[in-house]
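**Student:** here's my sequence, what's the structure:
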Amino acid sequence: MTKHHLIPRALHNKPRYRKRYSREERLTAILWLCHACHRHIHRLYSERELADQFASREALLASEEIRHFVEWLSKKPAGFKPKSRRPKR
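**Tutor:** Just a heads-up that it's a prediction; the model follows:
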């Protein structure tokens, strides 16, 4: 399991996010995710998109791409590790 900061740490000191979220919110807004899900989230969205649009568990699961991946992964056997694909850039 890995810690996913819902408000990315790189943005914690930016004025825009200091106004929007309290210090405690910035430090404690964390989800525990498996490595595959964590990699998938960061492959899909930039840090700014994560902080602006996906700063909650509900918002992440509302994303069709994330929800589809989680459903797909949940059907795999325990210990399954998806092959990483290079980002399309």
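**Student:** contacts, neighbours, all on C-alpha from now
**Tutor:** Fine.
**Student:** how close does the closest residue to His5 other than its chain neighbours sit to Arg9?
**Tutor:** Leaving out its chain neighbours, the residue that sits closest to His5 by CA to CA, 6 or more residues apart in numbering is Ile30, at 4.6 Å. Using CA to CA, to the nearest Å, Ile30 is found at 11 Å from Arg9.
**Student:** the more surrounded of these two?
**Tutor:** The neighbour count for Ile30 versus Arg9, taken as other CA atoms under 10 Å, is higher for Ile30 (18 against 14).
**Student:** isn't the more buried one up against Leu6?
**Tutor:** Yes. The pair Ile30 and Leu6 passes the contact test of CA atoms under 8 Å, sitting 5.7 Å apart.
**Student:** compare with the first, here's sequence two:
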Amino acid sequence: MVSKRALRGTDPLGYVPPPGPLFCPLCGRPLEPGPSVDEHHLVPRSQGGKVKMLIHRICHRKIHATLSERDLARGFNTWAALQAHPDIATFVHWVANKPSAFYDNSRRPASRR
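**Tutor:** Down below sits the predicted model:
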């Protein structure tokens, strides 16, 4: 019998990161464990999403600064669709030569505040 204590600290979806180096699915740069890494839901939790993946914090902030949760759920719920968005494609090209722990603030445009 499994007790609640044995289940604490485990992911309910059973996500176990693969062994070896991890890479950001958006920009392709290596992920270094620490404050520069976030978890991202491809479909936002508010829209019913459950699956989450590790991604650079700067990439995560850019996604949410560019697209609303509704847009993410409807048309940008795959990495290929996100990379095809013009603003995000420009960002990925820009961040490609930055170190993996690089971070810069991404602000929402004034029209979306």
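**Student:** still on that earlier bit, OK, contacts around the residue nearest to His5 of structure 1?
**Tutor:** 3-6 (CA atoms under 8 Å, 6 or more residues apart in numbering).
**Student:** of those residues, grab the buried ones for ChimeraX.
**Tutor:** The buried residues among these can be selected in ChimeraX (16 or more other CA atoms under 10 Å) with this line:
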select :4,5,6
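**Student:** and the strands in structure 2?
**Tutor:** Taking DSSP state E as the criterion, structure 2 contains strands spanning 22-23, 30-31, 37-41, 52-56.
**Student:** can you tell me the closest non-neighbouring residue to the residue most central in space within structure 1?
**Tutor:** Nearest to the mean C-alpha position of structure 1, counting by CA atoms, centre = their mean, stands Ile41 at 4.5 Å. The shortest distance from Ile41 of structure 1 to any non-neighbouring residue, by CA to CA, 6+ apart, is to Ile66 (7.0 Å).
**Student:** same question for Asp87 of structure 2.
**Tutor:** Thr66 (7.4 Å).
**Student:** that neighbour matches what in structure 1?
**Tutor:** When structure 1 is aligned by TM-score structural alignment, the residue opposite Thr66 of structure 2 is Leu44.
**Student:** again, but for Arg45 of structure 2
**Tutor:** Using TM-score structural alignment, Arg45 of structure 2 pairs with Arg9 in structure 1.
**Student:** look up how far Leu73 of structure 1 lies from that match.
**Tutor:** Counting by CA to CA, the gap from Arg9 of structure 1 to Leu73 of structure 1 is 27 Å.
**Student:** same deal with Pro87 of structure 1?
**Tutor:** For Pro87 of structure 1, the distance to Leu73 of structure 1 - CA to CA - is 19 Å.
**Student:** okay, these two: which has more neighbours?
**Tutor:** Under the criterion of other CA under 10 Å, the comparison of Pro87 of structure 1 against Leu73 puts Leu73 first, with 16 against 8.
**Student:** what's the spacing between that one and Leu27 of structure 1?
**Tutor:** With CA to CA as the criterion, Leu73 of structure 1 and Leu27 of structure 1 are 29 Å apart.
**Student:** so what's the residue mapped onto Ala59 of structure 1 from structure 2 up against?
**Tutor:** Residue pairing (TM-score structural alignment): Ala59 of structure 1 is matched to Ala81 of structure 2. Residues near Ala81 of structure 2 by CA under 8 Å, 6+ apart: Gly75.
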